[in-house]
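Participant: Predicted model and sequence below, questions to follow.
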Amino acid sequence: MPDVDKAMIADYLTHSTATAEKHYHMKQGGYLIRSLELLDELRRHDDSEEGPSSRAHPKSRNPRMDFEKEWNNFSREHPVTVDGKVPSLVHRAAVSQDSQRKLYERWLKKQMKLRIQHAAAQFPRRLPTESRVAGWISKQGWKRNIPSASKILEAWQPTGDFQDIPTSAAIRKLVSSQRWKGLVISHIEGKGRAVLTTRSFKAGEVLCDYHGEVVTSDQTHAATSLKETDFMFFYKNGAGEKFCIDAHLDKCPCHPDRETFGRLINHSRKRPNIRPHLFSLKFESGERDVLLFMAIRDIKAGEELLFNYGVNRKNYCGEGLDLEWND
C-alpha cells in the first residue's frame, strides 16, 4: 500500500490534538470516502488470507434450515419405507458428515411411525388383542426398529371403508364363534338384563352382531308369538326383500353354550351409542346377512350399549310410559 494511503488511514483513525489540523481535510467528502474504501479493502484482504472456515457469521446461518435441506436431499435419495433398511453411515456421511447421526435418528423415527400406522391398519374395524398383534409383527421379518404390540394398540383407530368389512376374516370369525370380547351381560335394577362394556371402544369400531336365524318376515309371523317378536330384528336386504333375524331363543342352536349379546341390547332414542349396519358375509356354509353393531361415538368401559329400535312411547299403547329408559 502506498505511503500516502497509509497516512490517510492513520489520519482517519487517529483522533488527537496533534492531528487536529489534518482532521480538517477529513471533513472533505472525497477524503472521507477514500478512507472508508481503503478500510474495506483491508478487511477483504484479511478475510481472503484467513480462509472460509474463519469467516463464520452465526447470525447469517440457520442450522435448522441447513439440516432440513440436508434431510430433504437425503430422504429423496433414501426414502423412508415400511420394509426398508436404514441407510449406511457411508450414505449418510455423503450428505453431511456433521449431521449424519441426526439423519440416522430421524430416518428411524419416521420409519417407526410408518410401521405403527401400517400395523394398526391391518386390523381395520375391531381392536385386536396384544397377542394377535405380536403374532402379526413376528411374521414381518423385521430385524430392527421393531414397534411393540402395545405401541400399535395405543395408536389403533377404526379404519377402512364399510365395503371392506365383509372381507375381514377377523369379523367373520367372531360372528361364527360369538366370542366377542369387551362385553358382559348384566342386570340393571328396574330395567332387567343389559349389555355393558368392560373396555373402551372407539367410534366406528364393531362391537358385536345381532345373532340369530335369518328367515323371511312371513315365516316369522306364522311361527312366533307376540312376545317372541321382542327378540326379532326386521329389515330389508339390498334387493328390498323383507327378512328377519330371529333371536327369540335364549341360546341359539349353533351356540348352545352361550347367550348372544345383540338380542339383549336395550333401546334408547335419545342416548344411543351404537347403530346396526347390514352386511352380507361369506362363510363356509354360504353367504348370509349379518347385522353388525358399530359405535357411533367413543364408548367408555362400564357403559351400557343402547341403540334406537325405531320406536317411541306411543308404540307401547300406554304400556311402559313411565319407563324413562325407553327414551
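Facilitator: Arrived safely. Residues are numbered from 1 along each chain as shown.
Participant: only C-alpha atoms for contact and neighbour calcs from this point on.
Facilitator: Will do.
Participant: Spell out the residue ranges of the strands in the stretch 51-200 of the chain.
Facilitator: In the stretch 51-200 of the chain, the strands defined using DSSP state E, counting those that start in this stretch lie at 183-188, 192-197.
Participant: Next secondary structure element downstream of the last one?
Facilitator: Scanning forward in sequence from strand 192-197, with DSSP states H and E defining helices and strands, the next element found is strand 206-209.
Participant: name the helices or strands packed onto that following strand?
Facilitator: When contacts are defined as 3 or more C-alpha pairs under 8 Å, 6 or more residues apart in numbering; DSSP states H and E, strand 206-209 packs onto strand 286-295.
Participant: Structure two is appended below for comparative analysis:
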Amino acid sequence: MTNNDEQFIAIGRRTISMELEAVQKLLDRVDSDFARACQVMLACSGRIIVVGMGKSGHIARKIAATLASTGTPSFFVHPGEASHGDMGMITAEDAVLALSNSGETSEVVTLLPLLKRMGTPLVSMTGNPESSLARAANAHVNTGVDKEACPLDLAPTSSTTTALVMGDALAIALLEARGFTAEDFAFSHPGGSLGKRLLLKVKDVMHSGRRIPEVTQGTKISEALLEMTHKGLGMTSIVDKERKVVGIFTDGDLRRALDKGVNLRKTDIDDVMTSHCKTISPDILAAEALKIMDDRKINALICVDADDQPVGAINMHDLLKAGVV
C-alpha cells in the first residue's frame, strides 16, 4: 500500500522515467519504414482515416485531430462501428492509419480484407512487426515497448505514449513536406487567440478616417492636446502641407515637455514631437504591430499608405481588445 508523499513522488518519477526511456528508443525506429509511412500518407488524395480500439482509439482520435490541424485532412473512425455501417466513410482515395499495440485487435483486423478489396492504402502502428496488422500494411511503424509503466505490465501506459509521440512525428513530417505555414494553421484555428494573432491585420482593428488623430506642422501644443483628447488614443500624428507624416506626439512626449517647462500655448508641436517616427502599413499582421511596439517600448503606431499619408492609427489597447496580446 502507498500512503505517503515520498512514495507517491518516487512512483511518479519512476513512471515518467520508464516512459522517457520508451520514447527515447523511438529515435532508432524513425527509419526507412517511417519514411515509407510518410510517403503513403502524403500520396493520399483523400483523407487519412485513423482507427483504433480502446486506449489506442483515444490516441488515434488525437492523432487524427493533429493531422487535420496541420494540413493533412483526417478523421477518426471507430473500427467496431466500421463493421456496422461506417465503412461507408472510407474510400479508395483515402489511406488508413491503424493503431493496435498487439497488432491483433479483432475489430481492426476484421477490416483488413475490406480495405484490401477497396484498394485503400494501409499504414499500421503496432508494437509487433510480425502481427497480422503489420504484415497486411503497406507501411508499418513500430511503437513497441519492453515494458508498460504500469507495475502489473498490463495497463497501456508507455505503449500509448510512444504511439502518441510517433503520431506527432508523422504529422509534423507531413506538415513540413506540404509546406504548411503559420497562416494555414490559423485558418484551421480561426476562433481562438492563436487564429487572431495569425490572421488579424492592422487594418482590421485600426482607427481610420475621422478617427485618426492628426495635426499639421506649426500647430501649438495646446491645440494638439485637444486633438489627442478628442480622439482618445494618447497620441497624434503630425503632417506637413502634403499630408505626409513627419512625426508623432504622445503622452510621453507631453510629460517630457512639461518636465522642461515648455509653454504649451506658445510652443509649436514641431519643437517637441518625435520626428522620423516608426510607421507601419495597414496590411501587416496585428501581431507584427504588437512586436514592433514591444521592441520599441511604445504604445501607439501610425499607419500610412505608399505616400506616407496617415490612413489609420492603432494603440496597445486596440490590440488587447482584439485579443492579439
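Facilitator: Structure's in. What do you need? Note that the structure is predicted; figures quoted are calculated from it, not measured.
Participant: Quantify their similarity with the TM-score.
Facilitator: With the length set by TM-score structural alignment, normalised by the length of the second structure, the two chains reach a TM-score of 0.27; 129 aligned residues with a C-alpha RMSD of 5.3 Å.
Participant: Tell me which of the strands of the stretch 51-200 of the first structure lies nearest to residue 67 of the first structure.
Facilitator: Relative to residue 67 of the first structure, the nearest member of the strands of the stretch 51-200 of the first structure by C-alpha to C-alpha is strand 192-197, separated by 49.0 Å.
Participant: follow-up on the earlier one: most tightly surrounded among the strands of the stretch 51-200 of the first structure?
Facilitator: Sort the strands of the stretch 51-200 of the first structure by mean neighbour count, taking mean count of other C-alpha atoms under 10 Å, and strand 192-197 sits at the top with a mean of 18.
Participant: Against which helices or strands is that one packed?
Facilitator: Other elements packing on strand 192-197 of the first structure under the criterion 3+ C-alpha pairs under 8 Å, 6+ apart are strand 183-188.
Participant: and the angle for the strand it packs on with strand 192-197?
Facilitator: Counting by axes from the mean of the first three to the mean of the last three C-alpha atoms, to 10 degrees, strand 183-188 of the first structure lies at 140 degrees to strand 192-197.
Participant: Could I get the full set of helices for the first structure?
Facilitator: Per DSSP state H, the first structure carries helices over the ranges 3-13, 20-26, 29-50, 63-77, 89-95, 100-120, 130-138, 149-155, 169-177, 217-223.
Participant: continuing past whatever helix or strand residue 230 of the second structure lives in, what's the next helix or strand?
Facilitator: Assessed by DSSP H and E, residue 230 of the second structure sits inside helix 221-231. Sequence order places strand 235-239 as the next helix or strand after helix 221-231 of the second structure, per DSSP H and E.
Participant: Point out the other elements, helices or strands, that that following strand touches.
Facilitator: Using 3+ C-alpha pairs under 8 Å, 6+ apart, strand 235-239 of the second structure is in contact with strand 214-216, helix 221-231, strand 245-250.
Participant: got the contact list for it?
Facilitator: 212-217, 224, 227-228, 245-251, 300, 302, 309-310 (C-alpha atoms under 8 Å, 6 or more residues apart in numbering).
Participant: which stretches of the stretch 1-150 of the second structure form strands?
Facilitator: Under DSSP E, counting those that start in this stretch, the stretch 1-150 of the second structure gives strands at 48-52, 74-76, 95-100, 122-126, 139-142.
Participant: What of the stretch 201-325 of the second structure?
Facilitator: 214-216, 235-239, 245-250, 274-275, 279-280, 300-304, 310-315.
Participant: Same list (the ones you listed) but as TSV, adding distance to residue 115 of the second structure.
Facilitator: Listed next are these as TSV, based on distance: least, C-alpha to C-alpha, whole Å:
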stretch	distance to residue 115 of the second structure
strand 214-216	68
strand 235-239	66
strand 245-250	66
strand 274-275	69
strand 279-280	55
strand 300-304	57
strand 310-315	56
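Participant: do you know which of these lies nearest residue 142 of the second structure?
Facilitator: Closest approach to residue 142 of the second structure among the strands of the stretch 201-325 of the second structure (C-alpha to C-alpha): strand 279-280, 51.2 Å.
Participant: Give me the contact list for that closest one.
Facilitator: Applying C-alpha under 8 Å, 6+ apart, the contact partners of strand 279-280 of the second structure are 289, 301, 302, 303, 304.
Participant: If we use 10 Å, what do you get?
Facilitator: Here strand 279-280 of the second structure makes contact (C-alpha atoms under 10 Å, 6 or more residues apart in numbering) with 202, 245, 247-248, 288-289, 292, 300-305, 308, 310, 312-314.
Participant: returning to what we had before: same list, the strands of the stretch 201-325 of the second structure, but as a markdown table with mean neighbour count and distance to residue 165 of the second structure please.
Facilitator: Below are the strands of the stretch 201-325 of the second structure laid out as a markdown table (neighbours: other C-alpha atoms under 10 Å; distance: least, C-alpha to C-alpha, whole Å):
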| stretch | mean neighbour count | distance to residue 165 of the second structure |
| --- | --- | --- |
| strand 214-216 | 22 | 55 |
| strand 235-239 | 26 | 50 |
| strand 245-250 | 24 | 51 |
| strand 274-275 | 16 | 52 |
| strand 279-280 | 20 | 41 |
| strand 300-304 | 25 | 43 |
| strand 310-315 | 24 | 42 |
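Participant: Adding distance to residue 171 of the second structure, write the strands of the stretch 1-150 of the second structure out as JSON lines.
Facilitator: JSON lines is the format used below for the strands of the stretch 1-150 of the second structure (distance: least, C-alpha to C-alpha, whole Å):
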{"stretch": "strand 48-52", "distance to residue 171 of the second structure": "11"}
{"stretch": "strand 74-76", "distance to residue 171 of the second structure": "11"}
{"stretch": "strand 95-100", "distance to residue 171 of the second structure": "12"}
{"stretch": "strand 122-126", "distance to residue 171 of the second structure": "13"}
{"stretch": "strand 139-142", "distance to residue 171 of the second structure": "13"}
